[in-house]
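[1] take this sequence and fold it.
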Amino acid sequence: MTFTIGIFGAGAIGSYIGGYLAASGEDIIFLGRPRGAQSFAQYGLTLTHFSKPDIRVTPEMARYTDEVGELRACDVIFITVKSQDTAQAAAQLAPVIAPQTLIISLQNGVGNTDILAATLGGDRVFKAMIPNNVLALDAGRFHMGTEGEIAIEDTPSLAALIDRMKAANLDVEARPDMAAAQWTKLLMNLSNAGNTLAGLTIYEHLRSRDHRRVLALSIDETLAVLGAANIAPPRLGKVNPKILAPLLRLPDFIYHRLMPFIIKIDPQARSSMAQDLIAGKDKSEIDALNGAVIALGHDVGLATPVNDYITARIKAAFAAGESPKLSGAHMLAQIKALTRG
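    Okay, here's the model as predicted:
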């Protein structure tokens, strides 16, 4: 017996996850833009991974639509749109989904399930997160360039789905602490903005100690806010939030030797935020990432000058339509001036 699984937002992450499930024989319905449907009809999907064999999905192996009503028959729907589009996705789904359909937010940020639950009902909405970076290439190709396990809420309602995902050769773990784990993912995602402002790949960005020091300042500030809010972000795979900032501040000759043992990063990988800017999108996920730190800081009465600065620069970059290609030294100097003032 197969599930019918919908992918609402068949971008890089949605195409990758849905593609693996389709290749394993699950009934998959991709919901995406008309140009995505055209690409799928012409090329299907080719899914590559830095350490796994390639996966090929032909157009006959899944359905691709731009009509949300086609998701009516789904048992499970993964929401993989960017956080700024969550409310719109919920509004589109509300009139068409069946009462028993389960909704899984596989998105960045910490507030998407609340937005979905407000419109669709909390009993059917579940948290999930993916730490991996997926790069959209040409001709229906998507490349996963970093390691990590998809984390999904540990609940009996999702046990069968998790088994099917594992059977499809996806790396998945069920976690009872998803709310806190999403903050660990957000800490990891804080690099997205710096990567975008630098105009570099993730690998190049993290090879620069000055850029790493900027990221460490953002992480330190976030951990202070989380501590004031009594939130303890847990270890996620090889990522221990307590050592992130000290690790990033290490001299290059030590950091470059240690990093391959902590996380594998493909040299061509770019953050999803950087990909959005390159693609000409006018909005980013910054409000759901660094902006979430700012909002929580306001709630607990802590200033967040580092994340304020980074958020403002990202918004300016998207308004201009290009990366300012800032050096780490430049960003450090501006942050120092702000925090000293």
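[2] all contacts plus neighbour counts: C-alpha atoms, from now on.
    Noted.
[3] now the strands for the stretch 101-250 of the chain?
    Listed in chain order, the strands of the stretch 101-250 of the chain (DSSP state E, counting those that start in this stretch) span 102-106, 125-129, 134-136, 141-144, 150-153, 172-175.
[4] list the helices and strands the second one packs on?
    Using 3 or more C-alpha pairs under 8 Å, 6 or more residues apart in numbering; DSSP states H and E as the contact criterion, the elements in contact with strand 125-129 are strand 102-106, helix 112-120, strand 150-153, helix 178-189.
[5] buried stuff in it?
    Neighbour counts using 16 or more other C-alpha atoms under 10 Å place V125, F126, K127, A128, M129 of strand 125-129 among the buried residues.
[6] so how far is T146 from the residue nearest to A229 when sequence neighbours are not counted?
    Using C-alpha to C-alpha, 6 or more residues apart in numbering and skipping residues adjacent in sequence, the residue nearest A229 is V300, 6.3 Å away. From V300 over to T146 the distance is 34 Å, taken as C-alpha to C-alpha, to the nearest Å.
[7] ok, back up a step: would you turn the buried residues of strand 125-129 into JSON lines with distance to G199?
    Formatted as JSON lines, the buried residues of strand 125-129 follow (distance: C-alpha to C-alpha, whole Å):
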{"residue": "V125", "distance to G199": "36"}
{"residue": "F126", "distance to G199": "34"}
{"residue": "K127", "distance to G199": "31"}
{"residue": "A128", "distance to G199": "29"}
{"residue": "M129", "distance to G199": "25"}
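[8] of V300 and T146, which one has the most company?
    Taking other C-alpha atoms under 10 Å, V300 and T146 do not tie; T146 has more neighbours (19 against 14).
[9] how close does that one get to L248?
    Plainly put, T146 is 18 Å away from L248 if you go by C-alpha to C-alpha.
[10] please enumerate the helices of the stretch 201-341 of the chain.
    Here the stretch 201-341 of the chain has its helices, by DSSP state H, counting those that start in this stretch, at 202-207, 209-228, 241-248, 252-262, 272-278, 290-300, 305-320, 328-340.
[11] this one as well, want them side by side:
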Amino acid sequence: MLRVAVFGVGAIGGYFGGILARTGHDVNFIARGDTAAALRQRGLRIESGTTGDFLVHPVQVFEDPAQVGSVELVIPGVKAWQLSEVGPMLNQMITEGSAVLPLQNGVGATDDLAKALGRRHVLGGVAKIFCYQVAPGHVRHDGATPCLVIGEHDNRVSKRLKSLQEAFQEAGVNTEVPEDIHIAVWSKFLMITSVSGVGTAEGVAIGKLRTERRTRQLLMKSMTEIETLAHSLGITLADDIVPSTLNFVDSLPAHAMPSMQRDFMDGRPSELGTLLSTVRQLGETANLNLPVNRALCELLFPLE
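    Sure, this is the predicted structure:
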């Protein structure tokens, strides 16, 4: 049994923390305000057509990470831009062998955590799932068979990595340990940035995005530009990365939307800076012409 802390109980933290709790792991949720109140009163409700609907109740809820004590695994469930703020708070729960598994979208999103906690504690992670928070303490899995990709930053297969893989597998989540975690992170980045950027700019769900010729062409161009950027930085993505990513997008429910698009629609801070802005900044540093992603960035920034 793992002792786990989930810091921030939104969609991703709620889903993966909930599924570990359902399997019997000692999961401690760190939340405040309405979320903490909902978890205490009604528990954590997960809806999923793949792993099944379930309720975790009662829930171990804390508002201060210092109250949790040491854990083997920390899942930061906050947005990518909040990682720099929470890093020092996570230190209170970490011992020598502890692992921190950030699943935020973006490349370089874990750098701030590594600075605060030490690189040895921070894993690379990719969550292949579409889910969102219906209400505090209520998460809906909306598309894609849940899959985790996890790895040490030096790509060695450590004992703790095997332990985490086994725990998530037993909880019903397909969990992969790739040869190169950095390629896995960039592959997800290519997909989520293009779908988020074009989907938000067009204001349509994935079904319409992928079937209309014009928007599908925009998706392909955005992906191709990010592939070019990755190669310029020494990240060798799969030869078929663009068509295989489009095939994945084609498999998603037609009504699905990425979290950046949902945040934009609801007037919340989004991952625009983590996704499109990163592409633009890295492209400028590498002297690359990335017109589609630059145009999406310039269009959306004034609207956020």
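[12] would you pull the TM-score for this pair?
    Superposed pair, TM-score by TM-score structural alignment, normalised by the length of the second structure: 0.89. Supporting alignment: 297 aligned residues with a C-alpha RMSD of 2.2 Å.
[13] of the strands of the stretch 101-250 of the first structure, which approaches D27 of the first structure most closely?
    strand 102-106 (15.3 Å; C-alpha to C-alpha).
[14] report the mean deviation for that closest one after fitting onto the second structure.
    After superposition onto the second structure, strand 102-106 of the first structure sits on average 1.2 Å from its aligned residues (mean C-alpha distance after the TM-score superposition for the first structure).
[15] which residues of the second structure does that strand align to?
    Under TM-score structural alignment, the match for strand 102-106 of the first structure in the second structure covers residues 99-103.
[16] before we move on, what about stretch 74-89 of the first structure?
    Stretch 74-89 of the first structure covers residues 71-86 of the second structure once aligned (TM-score structural alignment).
[17] ok, now stretch 216-223 of the first structure?
    Across the second structure, the stretch matching stretch 216-223 of the first structure (TM-score structural alignment) is residues 220-227.
[18] stretch 269-282 of the second structure: end-to-end distance?
    Start-to-end span of stretch 269-282 of the second structure (C-alpha to C-alpha) is 22 Å.
[19] and that stretch, what's buried?
    Neighbour-count burial for stretch 269-282 of the second structure, with 16+ other C-alpha under 10 Å as criterion, is recorded at S270, E271, L272, G273, T274, L275, L276, S277, T278, V279, R280, L282.
[20] for the first structure, which residue occupies the most central location?
    By C-alpha atoms, centre = their mean, the mean C-alpha position of the first structure lies nearest to N108, the distance being 4.1 Å.
[21] A139 of the first structure versus the alignment partner in the first structure of A114 of the second structure, what's the distance?
    Here A114 of the second structure is matched to A117 in the first structure, going by TM-score structural alignment. Relative to A139 of the first structure, A117 of the first structure is positioned 36 Å away (C-alpha to C-alpha).
[22] settle it for me: which of the two has more neighbours?
    Set A117 of the first structure next to A139 and count neighbours by other C-alpha under 10 Å: A117 wins out with 16 against 13.
[23] contact partners for that one?
    Residues in contact with A117 of the first structure (C-alpha atoms under 8 Å, 6 or more residues apart in numbering) are D123, R124, V125.
[24] run through the residues that contact the second one.
    It stands for R124 of the first structure. Residues counted as contacts of R124 of the first structure (C-alpha under 8 Å, 6+ apart) are Q100, T101, L102, I103, A117.
[25] please pull up the equivalent of Y43 of the first structure in the second structure.
    If you follow Y43 of the first structure across to the second structure using TM-score structural alignment, you land on R42.
[26] how much space separates the closest residue to its match other than its chain neighbours from A21 of the second structure?
    Spatial nearest neighbour of R42 of the second structure, chain neighbours left out: H57 (7.1 Å); criterion: C-alpha to C-alpha, 6+ apart. For H57 of the second structure, the distance to A21 of the second structure equals 10 Å [C-alpha to C-alpha].
[27] N287 of the second structure pairs with which position in the first structure?
    Under the alignment (TM-score structural alignment), N287 of the second structure pairs with G301 of the first structure.
[28] ok, back up a step: the residue nearest to R42 of the second structure: neighbouring residues, count only.
    15.
[29] ok, Y132 of the second structure next?
    Counted with other C-alpha under 10 Å, residues neighbouring Y132 of the second structure total 21.
[30] contacts only, for it.
    Y132 of the second structure makes contacts with G10, A11, I12, V139, R140, H141, D142, S259, as judged by C-alpha under 8 Å, 6+ apart.
[31] just the residues you listed now: which is nearest V185 of the second structure?
    Checking those against V185 of the second structure with C-alpha to C-alpha, the nearest one is I12 at 16.2 Å.
[32] for the closest one, helix, strand, or coil?
    The three-state assignment at I12 of the second structure reads helix, by DSSP: H, G, I helix; E, B strand; the rest coil.
[33] ok, now which ones touch the nearest residue to it once chain neighbours are set aside?
    Counting by C-alpha to C-alpha, 6+ apart, the nearest residue to I12 of the second structure once its immediate chain neighbours are dropped is G77, at 6.1 Å. Neighbouring residues of G77 of the second structure by C-alpha under 8 Å, 6+ apart: V6, F7, G8, V9, G10, A11, I12, G13, G14, P102, L103, Q104.
[34] the third one: neighbour count?
    The reference is to G8 of the second structure. By other C-alpha under 10 Å, the residues close to G8 of the second structure number 22.
[35] gap between the residue lying closest to it once chain neighbours are set aside and R216 of the second structure?
    Spatial nearest neighbour of G8 of the second structure, chain neighbours left out: G77 (4.4 Å); criterion: C-alpha to C-alpha, 6+ apart. Distance, G77 of the second structure to R216 of the second structure, by C-alpha to C-alpha: 31 Å.
[36] how about P291 of the second structure?
    To R216 of the second structure, P291 of the second structure is 16 Å away according to C-alpha to C-alpha.
[37] next one: V198 of the second structure
    Separation of V198 of the second structure from R216 of the second structure (C-alpha to C-alpha): 9 Å.
[38] did I read that right, I5 of the first structure in a strand?
    Yes: counting by three-state DSSP, I5 of the first structure is located in a strand.
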